[in-house]
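1. Test case, fold it:
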Amino acid sequence: MTTTTNGAGDIGGADRPVTAGPAPLAAPAVPPCSRTRAAVGRLLIRRALDRLPLQVRMGPEGTLGRGGPAMAVYDPAAFERRIAAEGLIGFGESYLAGEWDARDPVAVLTVLAGHVTALVPAPLQRLRGLWAARRPAADHNTPDGSRTNVRRHYDLSNELFAQFLDPTMTYSSAVFSALPAGPDQLAAAQHRKIDMLLDLAAVGPGTRLLEIGTGWGELAIRAARRGARVVTLTLSREQRELALVRVAAAGLTDLVEVRLCDYREAEGSYDAIVSVEMIEAVGAEYWPEYFATLDRLLAPGGRVALQAITMPHERMLATRDTYTWIHKYIFPGGMLPSVRVVEETARRHTGLRVIRCEGYGAHYAQTLRLWRERFAERADRVAALGFDETFRRMWTFYLAYCEAGFASGYLDVHQFLLTSRTGAAEGAGSR
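-> Here you go, the predicted model:
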């Protein structure tokens, strides 16, 4: 595919072929479920919903809940059967199928995220391993598996992402000067985030910088404008293609090299390493290798700046083997670490130490809100790219689902500074 730009991050070109969307995404069929499981599921679902601060209209059967954000279930039998069979995967698939809806899905999902540990009775939570779906072996983040997983999401279409991202084409949490924020503030907030990471890594003239996870190249461009020499790695062919165009448009091809390369295959020695929301795609079993790679590639006295989506440690342990709706439809192979995991993995497997850690979860909720609103505003453009109604409902649910996670505090996002053990004293007490 040939890609041109009309200014910073704007994808287009009147004579350029538009990337075709995926094949039509059929609404998922209602899964099989035994009569006993369906009956028990119906009882548990209705009891859980009736105790939540929601207004849940169950078709013509009446309303459940204690008042709050409203959701309407148009097909209670299918809704309950899906959840009984597949848990929260079924809940998300029911939305894709149009069996329930809400005027404010984020508000509904925020309530559910805030009460997630109480939705399933404690005895069933202890038996999670017996009823929760397991991750497919094909999703594991081997070198080949990682390429497949990345391409399933990031190679959908650069034009798709351009419909809801700001002109910087930055697909990670921004950091705003104040909250709440408006859409005209997003690009500046993304630059603020990037500058915070580059400052954390002490990137300046002559810095040899490695970026793991290119995105569409904005961080690499901004680092090169500081005078750094940048090597940036990606597994997405679509992202690499557009990043190369954007780097060339910025006149920085002599300072930025964009490689199609797995982090495990990287070579060289770098004064600074930056990686933004890429560790989530590594997989828990590969976290030691990921941090060992950072340690191997970092020059003496160097600094590593990471931005990572995190979840509470105990919740991470409870769900680390669970196959979720997000895995099935959005990020195959994904796994969120906790702050504790980042610190302990670095300490146990490398000479690196976390010396700073700052959280910005409320800023991610705002970032996702702005993306979701823009995605809704441009639904017709997304459709024109070939993405059908089921796909658009899927991505609406995905963006709302994530926004609710940050709004409820179930998820957070942190920036970490790591240095070698000998350099850790410099940042002692700054956390």
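
2. going forward, measure contacts between C-alpha atoms and count neighbours the same way
-> Noted.

3. Just the strands from the stretch 101-250 of the chain, written as ranges.
-> For the stretch 101-250 of the chain, the strands defined by DSSP state E, counting those that start in this stretch cover 208-212, 229-234.

4. Following up with a second sequence; could you model it the same way so I can compare the two?
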Amino acid sequence: MTTAGPRPAARHRADDRRTAPADAGHWPDVAAVPRASWPVRAITTSVVERALRRLPLRVRFTDRAALGLGGPLMEVRDPKAFYARIGTRGLIGFGESYMAREWDAPDLVGALAVLAAHAADLVPPRLQRLRSLWARPQPHAQRNTPNGSRTNISRHYDLSNDLFAVFLDETLSYSSAMFRGFPADWTLLAAAQQRKVDRLLDLAEVRGGTRLLEIGTGWGELALRAAARGAHVTSLTLSKEQRELALERVRRAGYADRVSIELCDYREARGTYDAVVSVEMIEAVGAEFWPVYFRTLDERLAPGGRVALQAITMPHERMLATRDTHTWIQKYVFPGGLIPSTQAIEETAHEHTSLTAARRDGFGAHYAETLRLWRERFTERADDVAALGFDETFRRLWTFYLAYSEAGFRSGYLDVQQYLLTKEDPPR
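-> Presented below is the predicted three-dimensional model:
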């Protein structure tokens, strides 16, 4: 799973963080409510309130009657600012309004899950057809060219290793775990992460002597467990912070002779490998470069080899409708990111490679539990986040991001897959 927003330098005392206004220097689009003309406000109010009346939500305003059919509570504290942001910036404005404390929800995941479940019909069909007129396109600067990818990845993963350590378990795994059952608790997370890694290594048939290419290092857990099997691992990352800590973990484990971690774009990979594993990396590739990504998997894989791929997915129709739209997640969390559909993955692999999708297993409910544990840990350790120099606006941003993601999986809007892709031996 990148925060595009800046890291504020100011540190606030724990008892001040809930009331401190957004720093205009670091968060200009949160600190200032955008100007919206009367027609924009009127149309936005009409469209949004019509949608809210039909949802299993209870939306309470300070200046008008509550809306909704009942369910999780949303409290809109500043309706004028709330509608001005949505009217001028759409869903980006909706997220910024939360960051600015203009609305809140006691059960944030529950409220967002309702919205996620109805994402396809929140906007009337006639306005959906005019999406290109009102939805902002993705910034050209966030294209995932080799240089662009380095910048995009750095803006998230180079925030601070200490920040991620606040809410991740000791394996430092930042992707979906696999639990034995629900509900899960924090003490089970590390084992569930290792179970996920081991299943991927099993899919790729990684064993002693296997030459393994990992695209997307994370903080090194998969490389460590592959090396423990006797594999020789080449792992690629664009994050300097991740590479530094992953190398330290490799040295401590005594696997420096088996694991090489390179600061390298996947397009620059060389050599041939018996297996390739890539965990939740495709979401940072961008649709424009999906064919290049899959061709890289194909070209680096020896005949008879296997690719194990873990990917977050979304419905194909929603992916097509939103793929060119600039989103709140892209602006503040994952610049240049795009979640594919299973159809897009399978069609791209089929059309651009000799790889065959031999198996696919979805486990979205496991990601919802993983995100819940991260979110609860992040909230419990808010003072530790503040001590690292991250202000209250940043904390609300990340609370919203983790809750927004969890809601996507709980509603079924998002899923996560483990793929096995195979490459047949050439005929003799």
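
5. Now compute the TM-score of the two chains, please.
-> For this chain pair, the superposition-based TM-score is 0.93 by TM-score structural alignment, normalised by the length of the second structure; 405 aligned residues with a C-alpha RMSD of 1.3 Å.

6. so which of the strands of the stretch 101-250 of the first structure is the most packed in?
-> The highest average neighbour count among the strands of the stretch 101-250 of the first structure, using mean count of other C-alpha atoms under 10 Å, belongs to strand 208-212 at a mean of 26.

7. ok and it relative to strand 229-234, angle-wise?
-> Here strand 208-212 of the first structure runs at an angle of 10 degrees relative to strand 229-234 (axes from the mean of the first three to the mean of the last three C-alpha atoms, to 10 degrees).

8. Look up how far residue 298 of the second structure lies from the residue nearest to residue 259 of the second structure when sequence neighbours are not counted.
-> Closest residue to residue 259 of the second structure apart from its sequence neighbours, by C-alpha to C-alpha, 6 or more residues apart in numbering: residue 233 at 4.7 Å. Residue 233 of the second structure sits 17 Å away from residue 298 of the second structure, going by C-alpha to C-alpha, to the nearest Å.

9. go on, residue 391 of the second structure?
-> For residue 391 of the second structure, the distance to residue 298 of the second structure - C-alpha to C-alpha - is 44 Å.

10. can you give me the offset of stretch 174-194 of the first structure from its chain's centre?
-> Centroid displacement of stretch 174-194 of the first structure relative to its chain, using C-alpha atoms, centre = their mean, to the nearest Å, is 18 Å.

11. longest single helix anywhere in the first structure?
-> The longest helix of the first structure (DSSP state H) is helix 389-408.

12. helices or strands up against that helix?
-> Contacts defined by 3 or more C-alpha pairs under 8 Å, 6 or more residues apart in numbering; DSSP states H and E place helix 389-408 of the first structure against helix 88-96, helix 105-114, helix 361-377, helix 379-384.

13. Quick one, which of the ones you listed gets closest to residue 186 of the first structure.
-> helix 361-377 (7.4 Å; C-alpha to C-alpha).

14. residues touching whatever residue of the first structure lines up with residue 419 of the second structure, list them.
-> Alignment of residue 419 of the second structure against the first structure is given by TM-score structural alignment, with residue 416 as its counterpart. Counting by C-alpha atoms under 8 Å, 6 or more residues apart in numbering, residue 416 of the first structure touches 304, 305, 306, 307, 354, 355, 356, 357, 358.

15. What sits closest to residue 416 of the first structure if chain neighbours are left out?
-> residue 357 (4.6 Å).

16. Three-state assignment for the one you found, please.
-> Following DSSP: H, G, I helix; E, B strand; the rest coil, residue 357 of the first structure is assigned to strand.

17. Can you give me the neighbour number for the counterpart of it in the second structure?
-> Superposed on the second structure with TM-score structural alignment, residue 357 of the first structure falls opposite residue 360. By other C-alpha atoms under 10 Å, 15 other residues sit near residue 360 of the second structure.

18. Repeat that for the one 5 residues further on.
-> One way to gauge burial is a neighbour count; for residue 365 of the second structure, by other C-alpha under 10 Å, it gives 20.

19. what does residue 130 of the first structure give?
-> Counted with other C-alpha under 10 Å, residue 130 of the first structure comes out at 10.

20. same deal with the one 5 residues further on?
-> Counted with other C-alpha under 10 Å, the burial measure for residue 135 of the first structure works out to 17 neighbours.

21. From residue 25 of the first structure, how far off is it?
-> Distance of residue 135 of the first structure to residue 25 of the first structure, given as C-alpha to C-alpha: 22 Å.
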